[in-house]
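Chemist: build me a model:
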Amino acid sequence: MRLMIALLALILSAPAFGQSALPPAPWADRQIPDPAQEKEARDLMLTIRCLTCQSQSIADSNASMAGDMRSQIRERIMAGEEPEHIRRWLIERYGDWVSYEPTGDPILWPLWAAPAVLLALGALLLRGRLKRRTR
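Modeler: Below is the predicted model of the structure:
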């Protein structure tokens, strides 16, 4: 019985051991000394979605994943990479969902056209209803 209780206590305490003991990313909460580079990094961070929070940009999130992404962006900007190149890298790595800016991929065209099609169908239905009433 004691063995089962000890085993149950070990299993229930397992999530506590899942906490990361790693230090935060070096540039997660520090600004780049060059104000122009920091502005580029900050502007980019505002357009990237936090993968953990899902409703915040990585600039506003306190999640460790967002801190890692902020650090990577700052390191790459300091290395001389263009923000658009970093954005493409993040989208390639995490998918289109990570960016707040919608893409114009052909596979998404039906989604962009759907509101116009629905409005046109609604207008046709309304026109048909009004014609029936006038008769």
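Chemist: rest of the way, CA atoms for contacts and neighbours
Modeler: Noted.
Chemist: what's the longest helix in the chain?
Modeler: Counting residues, the longest helix found in the chain (DSSP state H) is helix 109-134.
Chemist: center of the chain, which residue is that?
Modeler: Arg49 (2.4 Å; Cα atoms, centre = their mean).
Chemist: in the longest helix of the chain, what counts as buried?
Modeler: Within helix 109-134, no residue counts as buried by 16 or more other Cα atoms under 10 Å.
Chemist: how much distance is there from it to the middle of the chain?
Modeler: 34 Å (Cα atoms, centre = their mean, to the nearest Å).
Chemist: here's the other one to compare against:
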Amino acid sequence: MRRAILMLLPFLLALALAVPAGAVNPDEILKDSALEARARDISKGLRCVVCQNQSIDDSDAQLARDLRMLVRERLVAGDSDQAVIDYVVSRYGDYVLLRPPVRATTAVLWLGPILFALIGLLGIVLYFRRQSSAGPAAGSGKDAGK
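Modeler: As a prediction, this is how the structure comes out:
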């Protein structure tokens, strides 16, 4: 048994140290390193609408790959970073941004978590106030006979 563990140890160590590869495929990478750096920066700020919690730079979804290619095509065509972002937002809405702007239409995204935290905190405070005001039950247990 011990020998089997020792034989598996190098394999397990290699597995633990393996670094996951990025989602960007080699055929997507631009030859111009400056444009590629801009494409990666833009991609890190755009949400994968399939995965929802990942940027398109990190996602393996086909739609994320298509969006990464779109970003690169627009940059090669001469669009500015903001023009590329505006184009993607015009097609998918503010939801595609990992950090949506603060507007009346996105206020719930920004204020919702704060409101839920305040409601939860209020609930905790009220719970503990009720517990402390109720106190121990009168005349119960060993103290009743004294």
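Chemist: follow-up on the earlier one: how close does the counterpart of the residue nearest to the centre of the first structure in the second structure sit to Leu126 of the second structure?
Modeler: Using TM-score structural alignment, the equivalent of Arg49 of the first structure in the second structure is Arg47. Distance, Arg47 of the second structure to Leu126 of the second structure, using Cα to Cα, to the nearest Å: 39 Å.
Chemist: the equivalent of Ser71 of the first structure over in the second structure: neighbouring residues, count only.
Modeler: Per TM-score structural alignment, the equivalent position to Ser71 of the first structure in the second structure is Met69. Residues near Met69 of the second structure, counting by other Cα atoms under 10 Å, number 19.
Chemist: what helix or strand is Met69 of the second structure on?
Modeler: Assigned by DSSP states H and E, Met69 of the second structure belongs to helix 62-76.
Chemist: helices or strands next to the next helix or strand after that helix in the packing?
Modeler: Later in the chain than helix 62-76 of the second structure, the nearest helix or strand by DSSP H and E is helix 81-92. Under the contact definition 3 or more Cα pairs under 8 Å, 6 or more residues apart in numbering; DSSP states H and E, helix 81-92 of the second structure sits against helix 33-44, helix 62-76.
Chemist: now distance to Arg103 of the second structure too, for the ones you listed, in CSV please.
Modeler: Shown next, in CSV, are these (distance: least, Cα to Cα, whole Å):
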stretch, distance to Arg103 of the second structure
helix 33-44, 21
helix 62-76, 25
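Chemist: tell me which of those sits nearest to Tyr87 of the second structure.
Modeler: Closest approach to Tyr87 of the second structure among those is made by helix 62-76 (9.1 Å; Cα to Cα).
Chemist: what's the mean distance for the closest one versus the first structure?
Modeler: Superposing on the first structure places helix 62-76 of the second structure at an average distance of 0.5 Å from its equivalents, by mean Cα distance after the TM-score superposition for the first structure.
Chemist: angle of that helix against helix 81-92?
Modeler: Counting by axes from the mean of the first three to the mean of the last three Cα atoms, to 10 degrees, helix 62-76 of the second structure lies at 140 degrees to helix 81-92.
Chemist: for helix 62-76 of the second structure, buried residues please.
Modeler: For helix 62-76 of the second structure, by 16+ other Cα under 10 Å, it's 64-65, 67-72, 74-75.
Chemist: from these, which is closest to Asn25 of the second structure?
Modeler: Among the buried residues of helix 62-76 of the second structure, Arg65 lies closest to Asn25 of the second structure (Cα to Cα), at 8.5 Å.
Chemist: against Gln82 of the second structure, how distant is the closest residue in space to the closest one that isn't next to it in sequence?
Modeler: Of all residues not flanking Arg65 of the second structure in the chain, Ile56 sits nearest, at 7.2 Å (Cα to Cα, 6 or more residues apart in numbering). Note on Ile56 of the second structure: its distance to Gln82 of the second structure, by Cα to Cα, is 17 Å.
Chemist: between those two, which is the more surrounded one?
Modeler: Set Ile56 of the second structure next to Gln82 and count neighbours by other Cα under 10 Å: Ile56 wins out with 31 against 10.
Chemist: thank you, goodbye.
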